[in-house]
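Peer 1: Output the structure for:
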Amino acid sequence: MLRITVTSVFVDDQAKALDFYTDVLGFVKKNDIPLGGGARWLTVVSAADQDGTELLLEPSSHPAVGPYKDALVADGIPAASFGVENVAAEFERLSAAGVKFLQEPTDLGTVTVAVFDDTCGNLIQIASTH
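Peer 2: Next comes the predicted model:
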């Protein structure tokens, strides 16, 4: 049986991304392994599930990444989606921490979503089902 152990988002600056994803969003650093040339195998996990799926904060250095990320942002497509218990409460918490939302909490019937800028070149969605 397959299971997701690591997934990734491309980030413009790994140090800045680590600060945002840990200090602002509340994830916990799991791995920080130098790869040479300044790149790192840098992963974070949910504080609530530190043995769960890791999010790799992957450098955006490949030439294809810039146009890919730009196209997603231009079309308003999130690079990742994170589950939360209550989108409205998380929206309030993150807004108070200075996070810029491009979409406020929106009820889509069976799910409520909101979308923010991760400061590293990505749109990120938060979602809760109801």
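Peer 1: okay, CA-based contacts and neighbour counts for the rest of this
Peer 2: Will do.
Peer 1: Which secondary structure elements does the longest strand along the chain sit against?
Peer 2: Of all the segments assigned as strand in the chain under DSSP state E, the longest by residue count is strand 28-36. Packing partners of strand 28-36 (3 or more C-alpha pairs under 8 Å, 6 or more residues apart in numbering; DSSP states H and E): strand 39-45.
Peer 1: angle of the strand it packs on against strand 28-36?
Peer 2: 170 degrees (axes from the mean of the first three to the mean of the last three C-alpha atoms, to 10 degrees).
Peer 1: list the buried ones in strand 39-45?
Peer 2: Within strand 39-45, the residues that count as buried by 16 or more other C-alpha atoms under 10 Å are R40, L42, T43, V44, V45.
Peer 1: Show me which of those residues is closest to K29.
Peer 2: Taking C-alpha to C-alpha as the measure, K29 sits nearest to V44 out of the buried residues of strand 39-45, at 4.3 Å.
Peer 1: Here is the second sequence; please produce its structure so I can put it next to the first one:
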Amino acid sequence: MIKVAMTGVYVDDVERAHAFYTEVLGFETRLHVDLGDGALFVTVGAPDGVQPDVQLLLEPGEGPIAEPYRAALYEAGLPCIVFAVDDLFAEYERLRGLGVRFPHPPTVQGPLLAAVLDDTVGNLIQLTQPIP
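Peer 2: Take a look at the predicted model:
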């Protein structure tokens, strides 16, 4: 069996992304390694032992591959990653209260309730909740 261990998201600034993903979204720091010369290796994941074997790598987003990719996704209004939540309306209200911008508020999309937020470091992120 193959399982997801780590996936990455390109960000404008790894430290700012780390702050947003932990302080605002509620992830926990899994790894925070200074590689020298200002380079960092930072991963976050769901808190409280939820998915302990899955990490999100906050990757520097500059460069000839990452920059056009991120810009194209953002300009097209496409999320770079999708997260699941238990109560989308509660999470939407909590995050809006923290100043998070939602270009797309909660809407029904087939069997899901979905919303898209701006992560402040160059990406759109979709939150989803299955509709019972």
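Peer 1: ok, of the buried residues of strand 39-45 of structure 1, which one's closest to F20 of structure 1?
Peer 2: Proximity of those to F20 of structure 1 (C-alpha to C-alpha) peaks at V44, which lies at 11.0 Å.
Peer 1: That closest one reaches G26, doesn't it?
Peer 2: No. V44 of structure 1 is not in contact with G26 according to C-alpha atoms under 8 Å; the separation is 9.6 Å.
Peer 1: follow-up on the earlier one: quick check: buried residues in the longest strand of structure 1?
Peer 2: Within strand 28-36 of structure 1, the residues scored as buried using 16+ other C-alpha under 10 Å are V28, K29, K30.
Peer 1: Then stretch 119-130 of structure 1?
Peer 2: Neighbour-count burial for stretch 119-130 of structure 1, with 16+ other C-alpha under 10 Å as criterion, is recorded at T119, C120, G121, N122, L123, I124, Q125, I126, A127, S128.
Peer 1: how close does the helix or strand encompassing the last one sit to structure 2?
Peer 2: Right, S128 of structure 1. For S128 of structure 1, the element it lies in under DSSP states H and E is strand 123-129. Comparison of strand 123-129 of structure 1 with structure 2 after fitting gives an average deviation of 0.4 Å (mean C-alpha distance after the TM-score superposition for structure 1).
Peer 1: Distance check, V116 of structure 2 against F102 of structure 2.
Peer 2: As defined by C-alpha to C-alpha, to the nearest Å, V116 of structure 2 lies at a distance of 6 Å from F102 of structure 2.
Peer 1: Neighbour count: those two, which is higher?
Peer 2: The neighbour comparison of V116 of structure 2 against F102 (other C-alpha atoms under 10 Å) goes to V116, with 23 against 18.
Peer 1: tell me the contacts of the more buried one?
Peer 2: Applying C-alpha atoms under 8 Å, 6 or more residues apart in numbering to V116 of structure 2 gives the contacts P79, F102, P103, H104, P105, P106, L124, I125, Q126, L127.
Peer 1: And S81 of structure 1, by the same measure?
Peer 2: S81 of structure 1 is in contact with I124, Q125, I126, A127, counting by C-alpha under 8 Å, 6+ apart.
Peer 1: Same check for those, but in structure 2.
Peer 2: Using both residues aligned by TM-score structural alignment, their matches' C-alpha atoms under 8 Å as the contact test, the members of those still in contact in structure 2 are I124, Q125, I126, A127.
Peer 1: Aligned to G109 of structure 1, what sits in structure 2?
Peer 2: Under the alignment (TM-score structural alignment), G109 of structure 1 pairs with G110 of structure 2.
Peer 1: what's around its match, how many residues?
Peer 2: When counting by other C-alpha under 10 Å, one arrives at 9 neighbours for G110 of structure 2.
Peer 1: Done for today, thanks.
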